[in-house]
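Trainee: A predicted structure for the sequence below; I have some questions about it.
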Amino acid sequence: MTAPVASRTVRVDGPQGYAVHVGSGVLALLAEHARPERRVLVVHQPGREALAGEAASVLTAGGARPVVVAVPDAELAKSAEVLVSLWSRLGQEGFTRDDLVVGIGGGAVTDLAGFVAASWLRGVESVVLPTSLLGVVDAAVGGKTGINTAEGKNLVGAFHPPRAVLCDPTWLRSMPEADYVSGLAEVIKCGFIADPEILRIVEEDPAAAADPLAAPELVVELIARAVQVKADVVAADLKEASLREILNYGHTFAHAIELVEDYTWRHGDAVAVGMVYVAEVAHRAGLIDGALLARHRAVLSAVGLPISYRSGRWDELRAAMARDKKSRGSTLRLVVLQGLASPTRLEAPSESLLEEAYAAITG
């Protein structure tokens, strides 16, 4: 019998502070959010029926009345049509402000469930159970919720912190390898912007970092460190006024890739390419040296993440980048590094510099 992995708890401070619990057996903590007659919408992605059933059992044992609903997989869940269908279900079941929404699945489902909770009766409580690496280190922490539109990703949303985040590493073991590796991009991002120890851990044994079965304790350590980075930033900037933008390192170009590719790219894969792109921009702007630029390519490729993109799409990508949430008017703003763990913002970089950086990643 496999020994349980030690749990770690990271506190996300703020006006509505909450805890992120990572480790074996954390599902039992869902009982703290059950009470007699409380209605609970349990939203889950395909393939998570068993976990949704276990969550419903925990809630029922506490006297709650769970309503379990499956939604489409991945980004297909984050549509206005799915959102409206869940609102209808909440109305049919008579959900009130005292009730709860639980999201089970990857980042798309936790984003959706969070926005359902944020928008129903102007806000009900939510708890998220991320079952993907990307979900726990990125989407589940910080209270950003939302859905996609035809014009872009996450353009409709709200800040609505959950009451708790629960992640058992065993839930990650059923992830396809490519999806797990994709999630590592957000972990590695935290290493570049704030915690270089993450990079050291990954570089020391990239094979173990890329395999949730190989070293469970290492997985918990990487998750906890990445969550701590995000928690620290979120606590200092709840509404993404300034500091929180550093969490979008690599994301401006990544979101452009996702839009141009009609969301067929994994988010983490796009972020990996996006980080190499902004590293190229920063290097050409004289902000980072060649060694740090090379380190981006080395650590990302070591775990199997992509570090290049195809040529011939610059006009479409540049148009998509102009819609980025960090832009102000017609001014493009990129999160870049001016050294390891030293992020800054580069405003209005020249068009020639941007295109040169694109050419450098299309080899």
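Mentor: Looks like it came in fine.
Trainee: Only C-alpha atoms from now on, for both contacts and neighbour counts.
Mentor: Will do.
Trainee: Show me the strands in the protein, by range?
Mentor: Applying DSSP state E to the chain gives strands spanning 8-12, 18-22, 39-44, 65-70, 100-105, 125-130, 144-149, 152-159, 164-167, 333-337, 343-347.
Trainee: can you put the ones you listed in CSV and add mean neighbour count?
Mentor: Listed next are the strands of the chain as CSV, based on neighbours: other C-alpha atoms under 10 Å:
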stretch, mean neighbour count
strand 8-12, 17
strand 18-22, 22
strand 39-44, 26
strand 65-70, 18
strand 100-105, 28
strand 125-130, 28
strand 144-149, 23
strand 152-159, 17
strand 164-167, 26
strand 333-337, 24
strand 343-347, 17
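Trainee: what about versus this one:
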Amino acid sequence: MKKALNVFLLLGLLLITGNQRFISTPEQREQYFAAALADISSYQGREASPGFSNLHQEDESQAEDDELYGIGGQFAIDNQLRDEGQQAIAVAAVAADLNNAELNDINAEKVEEDMAEVKSQSTVSVKKESLLEQIRIHKVQRGESLWTIAAKYGIDIDTLIGANDIADMNRIRIGDSLRILPVKGILYRINPGENLWSIARQFNISIDKIVEANAIEDPDLVQPGTSLLLPGAKPEFGYKDRLAKQFIYPVKGRISSYFGPRWGRNHDGIDFAVNTGTEVRAARSGRVVYSQWANGYGYTVVIEHQKGVRTLYAHNSRLLVHGGQWVEQGQVIALSGNTGNSTGPHLHFEIQINGQPVNPLNYLR
């Protein structure tokens, strides 16, 4: 009978430790162990019974007790315990301690997971929208002009023209699609050699204003080719200064790719299919502001012709001018090539107005 009792107590212990994963709160643990100890206490009430006390044989039971109640060799029930009921209580108490310790580890891990999830959801919920995402499209209606459209949206004429590459203000047509910026300012694409700090100085606006307007997470990671909306920035080249056909062709050759949508994105210039080593000429006189390697563009030259007007020449094999140098219209500035992200020998040519690439064919003569 003593063996049967011991087996029963062992099964109880296994049930306690085995079911710990289903006890998730302190209240549940308290109720569970209170019930277990209540069952065990019934054995203490039977100590006075002769049948119960005679079961204990000192020599045999000691070895059995050590074997039965030693858990993983980590502890043994004190052989001074007087009866089986007290031994069971000690076993239950140790099991409860083990159970609570493991539950604490499990609960702590669960809390960390929950907090990480809440933090992630919080981060997503407060993500700021860029002003670029708020640009709208306006379809030109009968009787509208650039001035009436600008007034309708609360922006100035330079903001409207600059966002839409309008070379001739008198040639808009019914049904034309115009981009409408959400605020006064300009669209600007970062050139090789530029960063947010140099752009902020150039247009006399704060770096914080640029970062906020464009929802930039890390200003140090912004790369050339990125488009920005510069709120409040004044165009360096206004609509009154626009004069068509001021530029000459930089090379003589077939145009292999035009300005506009290409391969799922906008192609910001035109490509001339020419052999490597073809002379590349300045499309207009100006000062060289960049002449070196640029990621994606290969060997590149950028010339500023006046405030707000620049040209870019990319994928060259050799550069023949340096930064700060003044060049005349028609002067050879580089030899064409196939450097950078290029699918074959060609010259990539851009005209930029206020930092925004425009269709060169509207300005070449």
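Mentor: Now that the structure is in, tell me what you want to look at. All figures in this text were calculated on a predicted structure; none of them were measured in a lab.
Trainee: How close are the two chains, by TM-score?
Mentor: TM-score of the superposed chains, computed with TM-score structural alignment, normalised by the length of structure 1, equals 0.27; 171 aligned residues with a C-alpha RMSD of 7.1 Å.
Trainee: that older thread, the strands of structure 1 into JSON lines, with extra columns for distance to Asp111 of structure 1?
Mentor: Putting the strands of structure 1 into JSON lines (distance: least, C-alpha to C-alpha, whole Å) gives the following:
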{"stretch": "strand 8-12", "distance to Asp111 of structure 1": "17"}
{"stretch": "strand 18-22", "distance to Asp111 of structure 1": "16"}
{"stretch": "strand 39-44", "distance to Asp111 of structure 1": "11"}
{"stretch": "strand 65-70", "distance to Asp111 of structure 1": "15"}
{"stretch": "strand 100-105", "distance to Asp111 of structure 1": "8"}
{"stretch": "strand 125-130", "distance to Asp111 of structure 1": "9"}
{"stretch": "strand 144-149", "distance to Asp111 of structure 1": "5"}
{"stretch": "strand 152-159", "distance to Asp111 of structure 1": "9"}
{"stretch": "strand 164-167", "distance to Asp111 of structure 1": "13"}
{"stretch": "strand 333-337", "distance to Asp111 of structure 1": "23"}
{"stretch": "strand 343-347", "distance to Asp111 of structure 1": "26"}
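Trainee: Please, where are all the strands along the stretch 1-150 of structure 2?
Mentor: Along the stretch 1-150 of structure 2, counting by DSSP state E, counting those that start in this stretch, strands occupy 136-139.
Trainee: Secondary structure element for Asn316 of structure 2, which one?
Mentor: strand 309-319 (DSSP states H and E).
Trainee: Packing partners of the helix or strand that that strand is followed by?
Mentor: As assigned by DSSP H and E, the chain's next helix or strand after strand 309-319 of structure 2 is strand 326-327. Judged by 3 or more C-alpha pairs under 8 Å, 6 or more residues apart in numbering; DSSP states H and E, the packing partners of strand 326-327 of structure 2 are strand 286-294.
Trainee: for the strand it packs on, packing partners?
Mentor: Using 3+ C-alpha pairs under 8 Å, 6+ apart, strand 286-294 of structure 2 is in contact with strand 298-306, strand 326-327.
Trainee: Tabulate those strands (TSV), appending mean neighbour count and distance to Ala314 of structure 2.
Mentor: Formatted as TSV, these follow (neighbours: other C-alpha atoms under 10 Å; distance: least, C-alpha to C-alpha, whole Å):
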stretch	mean neighbour count	distance to Ala314 of structure 2
strand 298-306	23	5
strand 326-327	18	17
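Trainee: Between strand 286-294 and the strand holding Asn316 of structure 2, find me the angle.
Mentor: Between strand 309-319 of structure 2 and strand 286-294, the angle comes out at 50 degrees (axes from the mean of the first three to the mean of the last three C-alpha atoms, to 10 degrees).
Trainee: Specify the angle between strand 309-319 of structure 2 and strand 298-306 in degrees.
Mentor: Using the same axes, to 10 degrees: strand 309-319 of structure 2 against strand 298-306 is 150 degrees.
Trainee: For strand 309-319 of structure 2, which helices and strands make contact with it?
Mentor: Strand 309-319 of structure 2 packs on strand 298-306, strand 332-336, strand 347-353, going by 3+ C-alpha pairs under 8 Å, 6+ apart.
Trainee: Looking at the helices and strands packed on strand 286-294 of structure 2, which is nearest to Ile106 of structure 2?
Mentor: strand 298-306 (55.3 Å; C-alpha to C-alpha).
Trainee: That closest one to strand 347-353, inter-axis angle?
Mentor: If you take the same axes, to 10 degrees, strand 298-306 of structure 2 sits at 30 degrees to strand 347-353.
Trainee: Neighbours of Lys189 of structure 1, how many?
Mentor: The local packing of Lys189 of structure 1 (other C-alpha atoms under 10 Å) involves 28 other residues.
Trainee: Ala235 of structure 1 is in contact with Arg11, isn't it?
Mentor: No: the pair Ala235 of structure 1 / Arg11 is not scored as a contact, 9.5 Å apart, by C-alpha atoms under 8 Å.
Trainee: show me what contacts the closest residue to Ala360 of structure 1 other than its chain neighbours?
Mentor: Among residues not flanking Ala360 of structure 1 along the chain, Glu280 sits closest, at 7.3 Å (C-alpha to C-alpha, 6 or more residues apart in numbering). Contacts for Glu280 of structure 1 (C-alpha atoms under 8 Å, 6 or more residues apart in numbering) come out as 293, 357, 360.
Trainee: which of those are buried?
Mentor: Among these, those buried by neighbour count (16 or more other C-alpha atoms under 10 Å) are 293, 357.
Trainee: need the helices for the stretch 1-150 of structure 1, in chain order.
Mentor: 49-61, 80-93, 107-119, 133-134 (DSSP state H, counting those that start in this stretch).
Trainee: Kindly reformat those helices as TSV containing mean neighbour count and distance to Gly274 of structure 1.
Mentor: Output for the helices of the stretch 1-150 of structure 1, formatted as TSV (neighbours: other C-alpha under 10 Å; distance: least, C-alpha to C-alpha, whole Å):
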stretch	mean neighbour count	distance to Gly274 of structure 1
helix 49-61	18	33
helix 80-93	14	27
helix 107-119	29	19
helix 133-134	28	16
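Trainee: right, and those helices - which one's nearest Val43 of structure 1?
Mentor: Of these, nearest to Val43 of structure 1 by C-alpha to C-alpha is helix 107-119, at 6.7 Å.
Trainee: and the closest one, what does it pack onto?
Mentor: strand 39-44, helix 80-93, strand 100-105, strand 125-130, strand 144-149, strand 152-159.
Trainee: Distance of Asp114 of structure 2 relative to Ser120 of structure 2?
Mentor: 10 Å (C-alpha to C-alpha, to the nearest Å).
Trainee: hang on, the earlier thing: relative to strand 332-336, how tilted is the strand holding Asn316 of structure 2?
Mentor: Counting by the same axes, to 10 degrees, strand 309-319 of structure 2 lies at 60 degrees to strand 332-336.
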